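1. I would like to see how this sequence folds:
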Amino acid sequence: MIELCIEGGSIIFYLILACDVLFWIFLVGGLAARYAAGWRTLGGGLLLCVPLIDVVLLGATVVSIQDGAGPTVWHGLSAAYLGLTVVYGHRTVRWADAKFARRFGAGAAPPRPRLHGRAAVVDAWKSWFRFLLAYAISVGMIFGLVALVGTLDKGAPLLVWLNPLTKVLVYSLVWPVTTTIWPGKAPEPEPQPATENG
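-> This next block holds a predicted model:
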């Protein structure tokens, strides 16, 4: 079995970086093949590799710990990273797909809506709950790795990431709360040009 416990798990850190780079390579390459070159089959194949990156990272992290590598902050970072990519990865793919589609002949971008009132409040809370979901997945994966290690004492390096993740979750709550209190008003309608009679 491949040894993944080099230098206290630092290889996991480099694997996270590699997975992030590969995410963008497969994403941009797949969309370029689909829209720029017209190779839809190749483009689709490359895009299918995007979610497999998370599977590889998760598998490598689990194997690393099961092979006897002492849990490190990098194993915890892997769990935190995976929680974020599970929630935001698909949205990133959809965003990039729309960009490429418009760039290569599918029409102009629709005007970005100016959110105000109830729509702004709903959008702000949706964004926060989306991060809450990513937070829950990350925390679940971290404690899953702790369970593999056996005890909270041994898994202490993994739990380091609970602090920054929780801080971001709490601090980001300021935005939806503020938007709820001050949702903004609809912009004033632009004055219509006067028309001459006769």
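2. C-alpha only now, for contacts and for neighbours.
-> Will do.
3. Okay, the residue most central in space within the chain and Ala33: tell me how far apart.
-> Nearest residue to the geometric centre of the chain (CA atoms, centre = their mean): Tyr88, 2.9 Å. From Tyr88 across to Ala33, the span is 23 Å (CA to CA, to the nearest Å).
4. repeat for Val73
-> Distance from Val73 to Ala33, by CA to CA: 37 Å.
5. With Ala18 instead?
-> Note on Ala18: its distance to Ala33, by CA to CA, is 22 Å.
6. Check Thr179 too.
-> For Thr179, the distance to Ala33 - CA to CA - is 41 Å.
7. Now Thr41. Nearest residue, chain neighbours left out?
-> Closest residue in space to Thr41, ignoring its immediate chain neighbours: Arg34 at 7.6 Å, by CA to CA, 6 or more residues apart in numbering.
8. Let me see the contact set for that neighbour.
-> Arg40, Thr41, Leu42, Gly43, Gly44 (CA atoms under 8 Å, 6 or more residues apart in numbering).
9. any idea how far whichever strand or helix holds the second one is from the chain center?
-> Thr41 is part of helix 40-66 when elements are defined by DSSP states H and E. A distance of 15 Å separates the centroid of the chain from that of helix 40-66, by CA atoms, centre = their mean, to the nearest Å.
10. Now the second one, please; I'll put the structures next to each other:
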Amino acid sequence: MACEIGFWVVLAAGLAARYLLGRRRLGAVLLAGVPLLDLVLLVASYFDLRAGATAGAQHGLAAVYIGFSVVFGPSIIRWADDRFAHRFAGGPPPRRPPKSGRAYMRYEWREFGKACITWTITCGLLLAIIVFVDDPDRTGHLWAWIRSMTTMLGIWVIWPIVATVSSSGGKDEPSRDGS
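-> This next block holds a predicted model:
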């Protein structure tokens, strides 16, 4: 929970430094630190398990956070940056994702691809912790996280499939940003 709060605090601090204080380099450093919070959480979880703790929700969530931050973090930061720039620095209106047509289909498949990479990173980290801790009685809860992530991926694939079916033969709608 603290790392999730830290994510948003560091994100807000990076954007504030960049746009409100005019300190672009400080803002960039702070924004680069966002995924480091998740890495700290993952390392702390690993050492907690190595010290004899039994895996709980917080240990699995640490792996999810790092997978999510690595893959979706840049687009979340870009999303927030676009809105902050528009609101506080006279930037252009933020771009919106397409709502129909082939562009919508491509967007949904790209997002699903990102979800697949998140799944790979998260499950890889969970498996690595399970192997390194080497105590099935204490790491059993981490297998539940792998099952949950797999279920999430199975549900997520519905969106690009629906986008593909709904955009069959459809034309791209013009985007609001002119591209």
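11. Could I get the TM-score for this pair?
-> The TM-score (TM-score structural alignment, normalised by the length of the second structure) is 0.84; 173 aligned residues with a CA RMSD of 2.4 Å.
12. Can you give me the buried ones in the helix holding Thr41 of the first structure?
-> 40, 42-43, 46-47, 50, 53-54, 57-58, 60-66 (16 or more other CA atoms under 10 Å).
13. same question, stretch 91-99 of the first structure
-> Buried residues in stretch 91-99 of the first structure, counted by 16+ other CA under 10 Å: Val93, Asp97.
14. What is the burial count for Arg23 of the second structure?
-> 14 (other CA atoms under 10 Å).
15. hang on, I meant Ser168 of the second structure
-> Number of residues near Ser168 of the second structure (other CA under 10 Å) recorded here: 11.
16. mind checking the SS state of it?
-> With DSSP: H, G, I helix; E, B strand; the rest coil as the basis, Ser168 of the second structure sits in coil.
17. check contacts around it.
-> Contact analysis of Ser168 of the second structure by CA under 8 Å, 6+ apart lists Gly101, Arg102.
18. Chain neighbours aside, what residue packs nearest to Tyr65 of the second structure?
-> Residue nearest to Tyr65 of the second structure in three dimensions, not counting chain neighbours: Asp38, with 5.9 Å by CA to CA, 6+ apart.
19. hang on, I meant Trp145 of the second structure
-> In space, and not counting its chain neighbours, Trp145 of the second structure is closest to Gly60: 5.9 Å by CA to CA, 6+ apart.
20. Same check on Ile65 of the first structure?
-> Spatially, and ignoring its direct neighbours in sequence, Ile65 of the first structure is nearest to Pro71 (6.4 Å; CA to CA, 6+ apart).
21. Equivalent analysis for Gly27 of the second structure, please.
-> Nearest non-adjacent residue to Gly27 of the second structure, counting by CA to CA, 6+ apart: Gly14, 4.1 Å away.
22. separation between the counterpart of that neighbour in the first structure and Ala36 of the first structure?
-> Superposed on the first structure with TM-score structural alignment, Gly14 of the second structure falls opposite Gly30. For Gly30 of the first structure, the distance to Ala36 of the first structure (CA to CA) stands at 10 Å.
23. next one: His75 of the first structure
-> In terms of CA to CA, His75 of the first structure sits 38 Å off from Ala36 of the first structure.
24. In terms of packing, which of Gly30 and Ala36 of the first structure has more residues around it?
-> Neighbour count, other CA under 10 Å: between Gly30 of the first structure and Ala36, Gly30 has more, with 25 against 17.
25. And what about that one, helix, strand or coil?
-> helix.
26. Right, I'll leave it there.
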